[in-house]
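Chemist: Predicted model follows, preceded by the sequence.
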Amino acid sequence: MQFIDLAAQYQHLKTKIDARIHKVLDHGHYIMGPEVLELEEQLAEYVGVKHAITCANGTDALTLAMMVLNIKEGDAVFCPTFTFFATAETIAFANATPVFVDSEESTFNICPVDLEKRIQHVITEGKLVPKAIVSVDLFGLPANYVEIEAIAKKYGLTLIEDAAQGFGGTLNGKMAGAFGDIATTSFFPAKPLGCYGDGGAIFTNNDDYAALLRSLRIHGKGSDKYDNVRIGVNSRLDTIQAAILLEKLAEFSVELGARERLAEAYAKEYAEQFIVPKLPQGYTSSWAQYTLRSDRREASMKGFENLGIPTMVYYRTCMHQQTAFVDLGYNDGDFPIAEKLAKQVFSLPMHGYASCLGYE
């Protein structure tokens, strides 16, 4: 059994993906070819925003968002401590200071109550300028944007939605990737919508942000590629990856339905043995991971291993416990819910091509 069966997915889509790749090979526009623009248009339509700007990977998407919002030294950017390293890394890379926030136990996502407390503390302390919030849609479930957007507005902060895992999920009918001032996603192969390499995208309804993003991703270009009007980066999505994503996006709704059925099967099977994820009212999840909780995690994972079922842990170490952030002065116990989750969580195989769903 595969944790994420990309081979089965490819076999299912092989004819269409191969045809798309060969079309790129025939026209030879490997960088910023026509498939890139086609994908951006389809992504914007799917998410329900004015602009989708592709880039080289999800980390670059966050970095570009920091650049557009002018995040800099002396700024405080609030983000969850229970997340993948890139969330906080890109804040530090912009020379700003990540201010970590505890989690909601029931959803794994950033806790709005603790978020407001951390903002108030930074304001009271007066050492940093509160600038932005990065909210992560963890394991496929959008964060509580009803409350988070209200907090951002109350304190005059910009909001970045990190939808790398949440892409395909919804809150009150609104797609992940459509929240905040800017949203980002990743097309890493293991993500709900993944390519066959690295890739990412940024979403926004702000015309000025979109124009700046399109410049920054290609060395800060102006009217043509040899007129550079600002310092940018080299972060373009390869045309072949765009071609692959076009076929995967066309199948995405079918795969989300299969993921949902697998999640329902897991819940039915394991609800009495483990703490299983539950969807709050008004939410759907893209089930980037199906994450159980157990106070006997290692023994539980061994039990699944004995059955031939692979498991993974996302995440064993919170951001405030990472060696790279030791100078920020956090201590164990500062984020009790996140630290508890980090000791309990483990994930089961999740993809749309499990044999129990009719695929062999």
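Modeler: Looks like it came in fine.
Chemist: CA atoms for contacts and neighbours, from now on please.
Modeler: OK.
Chemist: Tell me where this structure has helices.
Modeler: 6-27, 34-47, 58-68, 85-93, 112-125, 145-155, 207-216, 239-270, 297-306, 336-344 (DSSP state H).
Chemist: Quick one, which of those helices gets closest to Cys318.
Modeler: Taking C-alpha to C-alpha, helix 336-344 is the member of the helices of the chain nearest to Cys318, at 6.8 Å.
Chemist: So which bits of that closest one are buried?
Modeler: Ile337, Ala338, Glu339, Lys340, Leu341, Ala342, Lys343, Gln344 (16 or more other C-alpha atoms under 10 Å).
Chemist: could the residues you listed go into a markdown table alongside distance to Ser103?
Modeler: Listed next are those as a markdown table, based on distance: C-alpha to C-alpha, whole Å:
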| residue | distance to Ser103 |
| --- | --- |
| Ile337 | 6 |
| Ala338 | 5 |
| Glu339 | 9 |
| Lys340 | 10 |
| Leu341 | 9 |
| Ala342 | 11 |
| Lys343 | 14 |
| Gln344 | 14 |
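Chemist: Nearest to Phe78 among these?
Modeler: Using C-alpha to C-alpha, Ala338 comes nearest to Phe78 of the buried residues of helix 336-344, at 14.9 Å.
Chemist: what residues are up against that closest one?
Modeler: Thr81, Phe82, Asp102, Ser103, Glu104, Glu105, Phe108, Cys318 (C-alpha atoms under 8 Å, 6 or more residues apart in numbering).
Chemist: Next one for the comparison:
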Amino acid sequence: MKKIIPVAGPSITKKEIDYVYQAIKNGWYENAFDYIKKFEDKFKKYVNRKYAISLPSCTSALHLSLLSLNIKPGDEIIVPDATWIASAAPIIYLGAKPVFADIDPETWCISNKTVKHLVNKNTKAIISVNLYGNMPEYDELKKIGIPIIEDAAESLGSKYKNVLSGKFGLTSCFSFHGTKTVTTGEGGMLVTDSKKVYEKCMVLRDHGRKINDIFYDNLIGGYKYKMSNIQAALGLAQIERIDQLVKKKREIFNWYFNALKDCPHISLNPKQENVFNSYWLTTCLINKQKINKIKVIKSLKENGIHTRPFFNPLSSQPAFKKVKDSKRAS
């Protein structure tokens, strides 16, 4: 039987199995939050943040981030046009307007030049996406003076100017989907240095209950945005192995890079001067005038190598047809 090389998948060792087993066996009643606390503590120390909140997804982290900024209908949020829909969907949840910015071809991330032309009196935040582990020029992006929400779903372990991804927004949001470098099956994490943001998000994620309240006092209507103790056990084991996992991802990328660097009409994930990329996925662009993408995908699959297409521009998606003036700005 031909060996299959998947697009991405988890690295599960005895450590993960042992932690999850302990959570299943003992993580109930007064121990129901043990691994959640340990995972949050370990994660915030890794990315050098004051607060961490475990969540069911990165999408929920982005949603809470927008809520922490009191985003309301009529507000505008700038988001890159090239990203997964989850980066922009929470904007729609709140009745706000996504404004799609072009990307920098050198980084595959949001173009600071484009952002500057899009900012107006209604702009309340910029969602910056670290696409495929790449990082935008955060120094310049911060100078614009608009609150940044860092979508770090794909960049755990990446660094910009030797600072780890997760340190560049008012909040930074991570994904632990099954394909990610660190996984909890499904899951997310919101990190911040703001006590005010942390406390508001903690209340919102648990049906509006007071933080650490043993009674059922609900301050506001909130959400059920909590990670389970079992998921957190898996996440803790994974984050304890983060250096090993990132090293392996980089080895895989460099193997493909060295094998394909002399192939015409193929450009792999850019190697940025100020960025250490954790290479969540090995990605490339092909010259569609010279190479048929569908044939490449089919040929690779026949040889046991699974691939997936790049994200389509959000401004071209049916989901955003009703968003007035949501076309990409160039």
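Modeler: Here it is on my side, so go on. Since we're looking at a predicted model, the values are computed, not measured.
Chemist: returning to that earlier point: any of the contacts of Ala338 of the first structure buried? List them.
Modeler: By 16+ other C-alpha under 10 Å, the contacts of Ala338 of the first structure give Thr81, Phe82, Asp102, Ser103, Glu104, Phe108, Cys318 as buried.
Chemist: Nearest residue to the second one in space, please, no chain neighbours.
Modeler: So that's Phe82 of the first structure. Cys318 (5.0 Å; C-alpha to C-alpha, 6 or more residues apart in numbering).
Chemist: Kindly report the same for the first one.
Modeler: Leaving out its chain neighbours, the residue that sits closest to Thr81 of the first structure by C-alpha to C-alpha, 6+ apart is Met319, at 4.7 Å.
Chemist: Over in the second structure, tell me which residue corresponds to the one you found.
Modeler: When the second structure is aligned by TM-score structural alignment, the residue opposite Met319 of the first structure is Leu314.
Chemist: can you pull the contacts of that match?
Modeler: Asp81, Ala82, Thr83, Trp84, Ile85, Phe100, Phe320.
Chemist: Make sure Ile202 of the first structure is actually in contact with Thr184.
Modeler: Yes: with contact taken as C-alpha atoms under 8 Å, Ile202 of the first structure and Thr184 are classed as touching, separated by 4.4 Å.
Chemist: Please enumerate the shared neighbours of these two.
Modeler: Ala61, Ala65.
Chemist: returning to that earlier point: give me the subset of the contacts of Leu314 of the second structure lying in strands.
Modeler: Counting by DSSP state E, these place Phe100 in strands.
Chemist: Throw the contacts of Leu314 of the second structure into CSV and include distance to Thr184 of the second structure, thanks.
Modeler: Output for the contacts of Leu314 of the second structure, formatted as CSV (distance: C-alpha to C-alpha, whole Å):
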residue, distance to Thr184 of the second structure
Asp81, 28
Ala82, 26
Thr83, 22
Trp84, 20
Ile85, 21
Phe100, 30
Phe320, 30
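Chemist: which among the contacts of Leu314 of the second structure end up buried?
Modeler: Asp81, Ala82, Thr83, Trp84, Ile85, Phe100, Phe320.
Chemist: any idea how far the first one lies from Glu137 of the second structure?
Modeler: According to C-alpha to C-alpha, to the nearest Å, Asp81 of the second structure stands 17 Å off from Glu137 of the second structure.
Chemist: excluding its backbone neighbours, what's nearest Phe93 of the first structure?
Modeler: Thr63 (7.8 Å).
Chemist: Surely that neighbour and Thr90 touch.
Modeler: Yes: using C-alpha under 8 Å, Thr63 of the first structure is in contact with Thr90, at 5.5 Å.
Chemist: Nearest spatial neighbour of the equivalent of Glu140 of the second structure over in the first structure, chain-adjacent residues omitted?
Modeler: In the first structure, the residue paired with Glu140 of the second structure according to TM-score structural alignment is Glu147. Distance criterion C-alpha to C-alpha, 6+ apart; nearest residue to Glu147 of the first structure, sequence neighbours excluded, is Pro112 at 6.4 Å.
Chemist: The one you found against Val146, yeah?
Modeler: No: contact criterion C-alpha under 8 Å: Pro112 of the first structure and Val146 do not qualify, at 9.7 Å.
Chemist: Which one's more surrounded, these two?
Modeler: Pro112 (23 against 12; other C-alpha atoms under 10 Å).
Chemist: how near is Ala86 of the first structure to Thr204 of the first structure?
Modeler: Taking C-alpha to C-alpha, one finds Ala86 of the first structure at 20 Å from Thr204 of the first structure.
Chemist: So between those two, which is more surrounded?
Modeler: The neighbour comparison of Ala86 of the first structure against Thr204 (other C-alpha under 10 Å) goes to Thr204, with 26 against 16.
Chemist: ok, the more buried one touching Ala211?
Modeler: No: with contact defined as C-alpha under 8 Å, Thr204 of the first structure does not reach Ala211; the gap is 10.5 Å.
Chemist: need the contact list for Ala190 of the first structure.
Modeler: Ala190 of the first structure neighbours (C-alpha under 8 Å, 6+ apart): Ile4.
Chemist: typo on my end, it should be Ile71 of the second structure
Modeler: Ile71 of the second structure makes contacts with Leu94, Ala96, Lys124, as judged by C-alpha under 8 Å, 6+ apart.
Chemist: which one is the counterpart of the second one in the first structure nearest to, not counting chain neighbours?
Modeler: Right, Ala96 of the second structure. Superposed on the first structure with TM-score structural alignment, Ala96 of the second structure falls opposite Ala96. The shortest distance from Ala96 of the first structure to any non-neighbouring residue, by C-alpha to C-alpha, 6+ apart, is to Glu73 (4.5 Å).
Chemist: Share the number of residues neighbouring that neighbour, please.
Modeler: With other C-alpha under 10 Å as criterion, Glu73 of the first structure counts 15.
Chemist: do the one 3 residues further on as well
Modeler: As a burial measure, the neighbour count of Ala76 of the first structure was computed by other C-alpha under 10 Å and equals 25.
Chemist: same check, this time on the one 3 residues further on
Modeler: Around Cys79 of the first structure there are 26 other residues, counting by other C-alpha under 10 Å.
Chemist: can you pull the contacts of the aligned residue in the second structure for it?
Modeler: Aligned counterpart of Cys79 of the first structure in the second structure: Val79 (TM-score structural alignment). Residues in contact with Val79 of the second structure, defined by C-alpha under 8 Å, 6+ apart, are Ser87, Ala88, Pro98, Val99, Phe100, Ala101, Ile110, Ile126, Ile127, Ser128, Val129.
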